[in-house]
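In: build me a model:
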Amino acid sequence: MEAEGKSSWGWLTQGRLALLIIFLVLVIDQWIKIAVKTHMYLHESIRVTDWFYILFTENPGMAFGWEFFDKLFLTSFRIIAVVVIAYLLYRSIRKGVPTGFVVCLSLVLAGAAGNIIDCVFYGLIFNNPPVPFTAHFVPFGTGYESLFHGRVVDMFYFPIIDTYWPEWMPWVGGEHFIFFSPIFNFADAAISCGIIALLIFYHKRISQ
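Out: Down below sits the predicted model:
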């Protein structure tokens, strides 16, 4: 059984493991986003299977395309959240928590940071071409938006169930039903996996 505060490999401390996870998530997330943004036009869709599409969308809001708040407020909130999570991660490592807890926090931190990069910088370094043209890099500061107002790139779409409600059903009869309809990115997936794992395996520690 793994002791608290110890990783599975002697050379790979919890701090190094956290940095490695954050680095890998950021690199993969940004590579996917840049590849999609520079090789697909907005709203272009590539069918992988009947239930999985690469669908290029951009959103100024929260994860999975949800929009509730002003863009500047949301970006500022994200930055504050990343600082808080980073502090919690640092404190957790110093306290010698289980390595799994460190992995979960690292995933959440990396995912949040990945979307912040879009919000802060993408508006400064990419143009905003009309459909069906693809975006490309531009000189820093000459992009489609100002600092903190960039749009988050989303691309993963899993319409696992795509059907219509039976006509006889009250209120929703005949209406189109899709599960799972949100479009998300690799950073969103990292955040979700980290949070779900924390709630399942470390809910007692969180409550403390």
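
In: going forward, measure contacts between C-alpha atoms and count neighbours the same way
Out: Noted.

In: those helices in the chain, which residues are they?
Out: Ranges of helices in the chain, per DSSP state H, are 14-39, 71-95, 99-117, 123-125, 186-201, 203-207.

In: let's see this one next to it:
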Amino acid sequence: MKKYIAVIFIILLIDQISKIYVKTHFFLGEDLPILGLDWARIQFVENNGMAWGTEFGGKTGKLFLTLFRLVAIFGIGYWLWSSVKKHAPKLLLFAIALIFAGAMGNIIDSVFYGLLFDASDPRTGNLAVLFAENNYEGLFYGKVVDMFYFPIIKNGMFPTWIPFVGGDTFTFFNAIFNVADFAISCGVGILIVFNKRVFPKEEWENTSEERAADKSLLQKLFG
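Out: Next up, the predicted model:
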């Protein structure tokens, strides 16, 4: 378990350092190229925590989302702990650790950032300040900090023969994300790409004493 806790700690550390640096050194909406590359940029944006910056239900929706994520993180933590106890494949444990770290990283923003920072206001030239007296929101209402932007294709155009979107322009890749998002994506990607390795067939066969006992109980109950 210790090695996976170390993975979680390292990801959380990198995630929070990068978020705090960007939040206290960039104005909201400011962006800079990475190594002079136009398709690789640091762009400071904030959102309420849903994918692609989606929002719903105002403050009530935000509170519900944060509380749901807190419940979910306990579920992921239990999944990791129980998988370690069952001696699950190491690749599965690594994937769960990535997902846990990513989810925890964004939960920290959602729960605490509203209390820890004041607002970044480019109109007044004020950068966000850590441990500010005038925090921008209350507990559970913080916004998630995103910063990595890789618009590899700008102003691309869909072929005219494609229904509905033919002739429209598009940007690929237009999502702005953070280290936590990247960790979650990698963890889920491992589960999908290496599905047979992380969930071997024998994992689901009734070969252990525990599964045999479960099978016996079901037979007694249902014949």
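
In: ok so, going back, just name the most buried of the helices of structure 1.
Out: helix 99-117 (a mean of 24; mean count of other CA atoms under 10 Å).

In: about what we covered before: need the helices of structure 1 in JSON lines (columns: distance to Phe158 of structure 1).
Out: Output for those, formatted as JSON lines (distance: least, CA to CA, whole Å):
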{"stretch": "helix 14-39", "distance to Phe158 of structure 1": "17"}
{"stretch": "helix 71-95", "distance to Phe158 of structure 1": "26"}
{"stretch": "helix 99-117", "distance to Phe158 of structure 1": "19"}
{"stretch": "helix 123-125", "distance to Phe158 of structure 1": "27"}
{"stretch": "helix 186-201", "distance to Phe158 of structure 1": "12"}
{"stretch": "helix 203-207", "distance to Phe158 of structure 1": "28"}
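
In: list the contacts of the residue nearest in space to the middle of structure 2.
Out: With distances taken as CA atoms, centre = their mean, structure 2 has Asp181 as the residue nearest its mean C-alpha position (3.3 Å). The contact partners of Asp181 of structure 2, by CA atoms under 8 Å, 6 or more residues apart in numbering, come to 102-103, 106.

In: for stretch 87-103 of structure 2, which outside residues touch it?
Out: 4-5, 7-9, 11-12, 69, 73, 76-77, 79-80, 83-84, 179-188, 190-191, 197-199.

In: which non-adjacent residue is nearest Gly53 of structure 2?
Out: Of all residues not flanking Gly53 of structure 2 in the chain, Asn47 sits nearest, at 5.2 Å (CA to CA, 6 or more residues apart in numbering).

In: list the residues that contact that neighbour.
Out: Neighbouring residues of Asn47 of structure 2 by CA under 8 Å, 6+ apart: 53-54, 143-146.

In: longest strand anywhere in structure 1?
Out: Taking DSSP state E as the criterion, structure 1 has its longest strand at strand 52-59.

In: of all the helices of structure 1, which one is nearest Asp162 of structure 1?
Out: With CA to CA as the measure, helix 186-201 is the member of those nearest Asp162 of structure 1 (21.5 Å).

In: quick one: the closest one to structure 2 mean distance?
Out: Helix 186-201 of structure 1 differs from its equivalent in structure 2 by a mean of 0.6 Å after superposition (mean CA distance after the TM-score superposition for structure 1).

In: output the residue interval of structure 2 matched by that helix.
Out: On structure 2, the counterpart of helix 186-201 of structure 1 by TM-score structural alignment is residues 179-194.

In: so where is the longest strand of structure 1 in structure 2?
Out: Counting by TM-score structural alignment, strand 52-59 of structure 1 sits on residues 40-47 of structure 2.

In: for Asn174 of structure 2, see how far away Leu116 of structure 2 is.
Out: Separation of Leu116 of structure 2 from Asn174 of structure 2 (CA to CA, to the nearest Å) stands at 29 Å.

In: ok, back up a step: now the longest strand of structure 1: buried residues?
Out: Neighbour counts using 16 or more other CA atoms under 10 Å place 53-59 of strand 52-59 of structure 1 among the buried residues.

In: in JSON lines: those residues, plus distance to Tyr144 of structure 1.
Out: JSON lines is the format used below for these (distance: CA to CA, whole Å):
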{"residue": "Tyr53", "distance to Tyr144 of structure 1": "27"}
{"residue": "Ile54", "distance to Tyr144 of structure 1": "23"}
{"residue": "Leu55", "distance to Tyr144 of structure 1": "21"}
{"residue": "Phe56", "distance to Tyr144 of structure 1": "17"}
{"residue": "Thr57", "distance to Tyr144 of structure 1": "16"}
{"residue": "Glu58", "distance to Tyr144 of structure 1": "13"}
{"residue": "Asn59", "distance to Tyr144 of structure 1": "14"}
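
In: quick check: of those residues, which lies closest to Thr142 of structure 1?
Out: Glu58 (18.8 Å).

In: circling back to that earlier point, Phe140 of structure 2 versus the residue nearest to Gly53 of structure 2, what's the distance?
Out: For Asn47 of structure 2, the distance to Phe140 of structure 2 - CA to CA - is 13 Å.

In: excluding its backbone neighbours, what's nearest the equivalent of Lys23 of structure 2 over in structure 1?
Out: Correspondence of Lys23 of structure 2 to structure 1, assessed by TM-score structural alignment: Lys37. Leaving aside its sequence neighbours, Lys37 of structure 1 sits nearest to Ala135 (CA to CA, 6+ apart; 6.0 Å).

In: around that neighbour, how many other residues sit close by?
Out: 20 (other CA atoms under 10 Å).

In: need the counterpart of it in structure 2.
Out: Aligned against structure 2 by TM-score structural alignment, Ala135 of structure 1 finds its counterpart in Ala128.
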